[in-house]
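> Coordinates only, no sequence provided:
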C-alpha cells in the first residue's frame, strides 16, 4: 500500500482544512467505486489538480510526482517530501529515458494492489484551456489491469494556481466524477492498437462532457526547459 502512516493523518487533518478553505463543489462522488483497482482519468490545467482530486475523492487516489519533489534539501525539501509522501504520491524520474515505461509499471502495480490511480491522459497541463487528444496509456492500463475508468472534469483549478505561480489562491473549484467506463469483450476482440485508441477516445469524450472544454485535435506537448 502507498502513502504509509502519514496518509491517514493527512486525510483526517489537512484534507478537511483545505476543503473548508476552498469549499469545492463535488458532483458524482458516488461514481467512484469504494474498493478495487480503478483509474481516475482527469483533464489537467493546474499543478493543484493532483491535490484537489485526492481531497474530494471518497478514497485514496495515488498520483505520480516528479522525483525532485522527494529529494530537496533543507526545510523546504523536508516539507515537500513529507507532503508528497503523506498524500500517497509516487516519485518518478520524468526525464529518464525509461520514464514512460516505469510510470506504466508503477501504475499497474498500484491498480493490481486494488488501489485508485490518478492519471492525466493528455500527458501534461493544458496551457491554453483546451482539452487535448488523449494518449493511449490510460486505455493500456485499464485493459491490462482489468479495471474501470472514472472520467473526471475539473473546473476552476487554473484560478486556484495558474501555471507559473507557486502560491495557491482562493477560487471556486468544481470536481465532476463521471460514470465508470469499462472495456470488455468487444475491445478484446479488436486489434490491440485499435482497441486502445478507441477506448482512449471514449474516455476523452467523457472528460470533455464533464469539463465543457473545447477539444483540440492534436497531442499536448510539454514545453521545453
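Thanks, I have it. Here the structure is a predicted model, which is why all the values come from computation and not from measurement. Numbering: from 1, shown residues only.
> Only C-alpha atoms from now on, for both contacts and neighbour counts.
OK.
> could you pull out the helices for this protein?
In the chain, the helices defined using DSSP state H lie at 6-12, 14-22, 49-56, 74-86, 99-112, 137-145, 157-160, 185-188, 192-211.
> of those, which approaches residue 131 most closely?
helix 192-211 (7.0 Å; C-alpha to C-alpha).
> can you list contacts of the closest one?
41-43, 121, 131, 133-140, 149, 151-155, 176-178, 181, 183, 187-188, 214-215 (C-alpha atoms under 8 Å, 6 or more residues apart in numbering).
> which among these end up buried?
Burial by neighbour count, 16 or more other C-alpha atoms under 10 Å: within the contacts of helix 192-211 this picks out 41-43, 121, 131, 133-140, 149, 151-155, 176-178, 181, 183, 187.
> re earlier: as CSV, the helices of the chain with distance to residue 64 would be great.
Putting these into CSV (distance: least, C-alpha to C-alpha, whole Å) gives the following:
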stretch, distance to residue 64
helix 6-12, 15
helix 14-22, 19
helix 49-56, 9
helix 74-86, 10
helix 99-112, 8
helix 137-145, 14
helix 157-160, 19
helix 185-188, 27
helix 192-211, 20
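> Let me know which of these is the nearest to residue 224.
helix 99-112 (16.6 Å).
> For the closest one, buried residues please.
103, 106, 107, 108, 109, 110, 111, 112.
> what separates the closest residue in space to residue 102 that isn't next to it in sequence from residue 184, distance-wise?
With C-alpha to C-alpha, 6 or more residues apart in numbering as the criterion, residue 102 has its nearest non-adjacent residue at 7.7 Å, and that residue is residue 92. Noted for residue 92: a distance of 30 Å to residue 184, by C-alpha to C-alpha, to the nearest Å.
> A further structure is provided below for comparison with the first:
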C-alpha cells in the first residue's frame, strides 16, 4: 500500500470523515481513469485535505513551492509529506520558473494522473471568488484533459486564514460536469484563448459555489491589504511618537 493510500484511508481519512462529516455531490463526474484537471475554489489550507479524502483517485496537487522551503524539523516533515504524497511544487514568480512548474503538471497529465489546481492561485482573502490565472488553460489545451470544476463549501469556516488548527464544522464539495474545449484546441499559446477558457472555468465554479465573483487577482488584493495594514501600523507608531514627544518631562522639586 502506498504512502498516499495509508494517509488517506488509515490516518487522515477516518479523522476527517468523523470530525467534519463532509458531504459530496457529483462525484461521478470525475473520470475513473485517464487524465483530469480538478479546478477548485480555494478558501482554506484544509481544501487540500478535504478534496483527496473524498476523491476516489489519487490527486496530485500543484502546491506553492513555499511548502518545500520551510526550515527546521516541521519544514522537513512537510516537505517529505508533500513529496511522498505526489504533490508538485508550483513556482508562482512567473516567467521560466512558473513554466517549468506547469511542465511538470503537464507531464503528470500525460501520464494519466488527476491534477488538482486552484485557478485563483492563492486562497481567497474574504470568501469571494477571484479571477483565474491562465496556467490552467494552458494545461487543459496542451493535454486536452477534461477540466472538472469543484466548489468547496464552508472550509473557510472550519479553518480561516491564519488559523493552524481547524474548528469542528461540516463542509461540502460539489463536483460539476467535465468541461472540454475542443473549439480552442490548437490555440494553447494564444492568450485570448487562454483567458476565454480560464474565465469559462471560473464562471462554472462561481455557479457551483454561489460565491460573489471579483474580476481581479486575489494576489493583488492580498498585496493591497498588506500595504494598508503596514500603513496603518506606521500611522499608529507615528501617533505614539507624537504623543510621547508631547508628554511633559520630569519636573524638579
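Received the coordinates, thanks. On a predicted model such as this, the values are computed, not experimentally measured, just so you know.
> TM-score them against each other, please.
After superposition, the two chains reach a TM-score (TM-score structural alignment, normalised by the length of structure 1) of 0.88; 221 aligned residues with a C-alpha RMSD of 2.3 Å.
> now, the most widely separated pair of the buried residues of helix 99-112 of structure 1?
103 and 112 (14.2 Å).
> Mean distance of the longest strand along structure 1 to its aligned residues in structure 2, please.
Ranked by residue count and defined by DSSP state E, the top strand of structure 1 is strand 149-155. Compared with structure 2 after the fit, strand 149-155 of structure 1 shows a mean deviation of 0.4 Å (mean C-alpha distance after the TM-score superposition for structure 1).
> Give me the distance between that strand and the centre of its chain.
9 Å (C-alpha atoms, centre = their mean, to the nearest Å).
> what is the orientation angle of that strand with helix 49-56?
110 degrees (axes from the mean of the first three to the mean of the last three C-alpha atoms, to 10 degrees).
> Can you tell me what sits against stretch 167-181 of structure 1?
Outside stretch 167-181 of structure 1, the residues touching it (C-alpha under 8 Å, 6+ apart) are 21-29, 31-32, 48, 53, 148-157, 159-161, 203, 206-207, 210-211.
> In structure 2, what range does that stretch match?
Alignment of stretch 167-181 of structure 1 against structure 2: residues 165-179, by TM-score structural alignment.
> same question, stretch 121-140 of structure 1
Stretch 121-140 of structure 1 maps onto residues 119-138 of structure 2, going by TM-score structural alignment.
> Other residues contacting that stretch?
With C-alpha under 8 Å, 6+ apart, stretch 119-138 of structure 2 has contacts from 39-45, 92, 102, 117, 156, 161, 188-189, 194-195, 197-199, 202, 206, 211-219, 221-222.
> which among those residues end up buried?
Looks like those have 39-45, 92, 102, 117, 156, 161, 188, 194-195, 197-199, 202, 206, 211, 213, 217-219, 222 buried, using 16+ other C-alpha under 10 Å.
> now for residue 10 of structure 1: what does it line up with in structure 2?
Aligned by TM-score structural alignment, residue 10 of structure 1 pairs with residue 7 of structure 2.
> For its match, which non-adjacent residue is spatially closest?
residue 13 (7.2 Å).
> what sits against the nearest residue to residue 163 of structure 1 once chain neighbours are set aside?
Leaving aside its sequence neighbours, residue 163 of structure 1 sits nearest to residue 46 (C-alpha to C-alpha, 6+ apart; 6.2 Å). Going by C-alpha under 8 Å, 6+ apart, residue 46 of structure 1 touches 125, 157, 158, 161, 162, 163.
> So the last one is in contact with residue 47, correct?
Okay, so that is residue 163 of structure 1. Yes: judged on C-alpha atoms under 8 Å, residue 163 of structure 1 makes contact with residue 47 at a distance of 7.4 Å.
> Residue 92 and residue 184 of structure 1: which is more packed in?
Neighbours around residue 92 of structure 1 and residue 184, counted as other C-alpha atoms under 10 Å, are more numerous at residue 92. The numbers are 19 against 13.
> Which strands or helices does the longest strand of structure 1 pack on?
strand 38-42, strand 174-177, helix 192-211 (3 or more C-alpha pairs under 8 Å, 6 or more residues apart in numbering; DSSP states H and E).
> All set now, cheers.
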